[in-house]
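Student: Sharing a model that was predicted from the sequence below.
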Amino acid sequence: MDTKITLTPVLSTQIDTFKKDLQDAFLKGLIDAFSEAENPIDMGPIPSDKDFDESIHSPESASYYFKLGDTVVGGVVLQTNKQAQKNEVDFFYIKADVHSKGLGTKAWFALEENFPQTKSWELHTPYFEKRNIHFYVNKCGFKIVEIYMMEDLDDPTEAGYEFLRFEKIINTKDC
């Protein structure tokens, strides 16, 4: 069995399926964190269609499926800045049905391997996503560099969530 994660670009004909898989994975995280709360499905898709569309269609966007052999196990949407050699992860997900198998860690390091010119990575995750925090800090080597409150002036119902900003500086001495 192939245990290497590969990256495959998301084609324009695959964007709807990619978005659904990503939103399903993010919803699972929300349900796990707030299982005693009211139905989180009533909140709408997470990320919102608007946020996803803005991210995936921005000029510096790059989107990839993570594959184990021929099987899609997750995906990522990046904002790449080749000139500054700084990349930001907008969305990173592993399908819920393959969690806890080490695939997220393999996917992260496959991503780094595919972007060897990157000097720093940045990403954000909600404070309530303890599993994500553990993953990024303890498995992938990120540092938490900021805690902030989400302020969404366009949609006040999205305001008030605490987020963490993570950064990973790549040791360029070894390159």
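Tutor: Structure received.
Student: C-alpha only now, for contacts and for neighbours.
Tutor: Will do.
Student: in the chain, which spans are strands?
Tutor: Ranges of strands in the chain, per DSSP state E, are 5-9, 61-68, 71-81, 86-94, 120-126, 143-149, 162-169.
Student: now those strands as JSON lines including mean neighbour count and distance to Ala33?
Tutor: As requested, those are exported to JSON lines (neighbours: other Cα atoms under 10 Å; distance: least, Cα to Cα, whole Å):
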{"stretch": "strand 5-9", "mean neighbour count": "18", "distance to Ala33": "28"}
{"stretch": "strand 61-68", "mean neighbour count": "22", "distance to Ala33": "25"}
{"stretch": "strand 71-81", "mean neighbour count": "20", "distance to Ala33": "20"}
{"stretch": "strand 86-94", "mean neighbour count": "20", "distance to Ala33": "16"}
{"stretch": "strand 120-126", "mean neighbour count": "19", "distance to Ala33": "11"}
{"stretch": "strand 143-149", "mean neighbour count": "14", "distance to Ala33": "18"}
{"stretch": "strand 162-169", "mean neighbour count": "18", "distance to Ala33": "14"}
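Student: Next one for the comparison:
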Amino acid sequence: MPEKHIVALEPLAPPDFSLFVKALQEAFSVTPREKFGNPDLVPSENDIRASFQTDGAQAFHILLNGERAGGAVVVIDEKTQRNSPDLFFISPGYHGKNAGLAAWKTFEARYPDTVIWETVTPLFQGAQHAFLREQMRFSYRGMFQPPPCRPERPHGESASPLDTFFRFEKIMK
């Protein structure tokens, strides 16, 4: 029987940024560690900081039954209501306990005017794809690779499957 959770969203205070980054990177490292033996295939601190600085970004700790169990940066476009869970994570100790779905439902309730939720996730995150489709009811909308010239990749080096992302949407209205 699924565990029942009381979910709350706690706005992220600037002094908590480093703690948030560490928790997110730990959560995102599980699949790369298991699949590739490389837990370093996670968003960098600079990528996370950029997410925080996106117009409309709102950052939260996810509290489950009063304990910090994850976090999210959601980007809310007040004009179009095409919104995005830019970064969304549940700490590994809460995986497999329906915590992610309970947290996601809290975000949907917090932003009832959302017309479409849209997100991207790396190709290698197969469990995340299943969670998005089967639990959160997102639909697959395509695959893409970022532009080939990125600072971390030498000029001319082609993109690898690790640079391939899936795009998902959930139509709310």
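Tutor: Good, I have the coordinates. Not measured: the values here are computed from a predicted model.
Student: related to what we said a few turns ago, I'd like the strands of the first structure laid out as JSON lines, including distance to Leu111 of the first structure.
Tutor: Listed next are the strands of the first structure as JSON lines, based on distance: least, Cα to Cα, whole Å:
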{"stretch": "strand 5-9", "distance to Leu111 of the first structure": "7"}
{"stretch": "strand 61-68", "distance to Leu111 of the first structure": "9"}
{"stretch": "strand 71-81", "distance to Leu111 of the first structure": "9"}
{"stretch": "strand 86-94", "distance to Leu111 of the first structure": "10"}
{"stretch": "strand 120-126", "distance to Leu111 of the first structure": "11"}
{"stretch": "strand 143-149", "distance to Leu111 of the first structure": "18"}
{"stretch": "strand 162-169", "distance to Leu111 of the first structure": "13"}
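Student: Looking at those, which is nearest to Ser35 of the first structure?
Tutor: The closest of those to Ser35 of the first structure is strand 120-126. By Cα to Cα, the value is 16.1 Å.
Student: list the helices and strands the closest one packs on?
Tutor: Under the contact criterion of 3 or more Cα pairs under 8 Å, 6 or more residues apart in numbering; DSSP states H and E, strand 120-126 of the first structure touches strand 86-94, strand 162-169.
Student: Give me the mean distance between that strand and the second structure.
Tutor: Overlaying the second structure shows strand 120-126 of the first structure at a mean distance of 0.6 Å from the equivalent residues (mean Cα distance after the TM-score superposition for the first structure).
Student: Give me the distance between that strand and the centre of its chain.
Tutor: Centroid separation for strand 120-126 of the first structure versus its chain: 8 Å, with Cα atoms, centre = their mean, to the nearest Å.
Student: okay, that strand sits on what stretch of the second structure?
Tutor: Alignment of strand 120-126 of the first structure against the second structure: residues 116-122, by TM-score structural alignment.
Student: Please apply the same query to stretch 92-106 of the first structure.
Tutor: The aligned range for stretch 92-106 of the first structure is 88-102, by TM-score structural alignment.
Student: Residues touching the longest helix seen in the first structure, excluding its own?
Tutor: Counting by DSSP state H, the longest helix found in the first structure is helix 15-33. If you take Cα atoms under 8 Å, 6 or more residues apart in numbering as the criterion, helix 15-33 of the first structure is touched by 10, 40-41, 45-47, 52, 74-75, 91, 93-96, 128-129.
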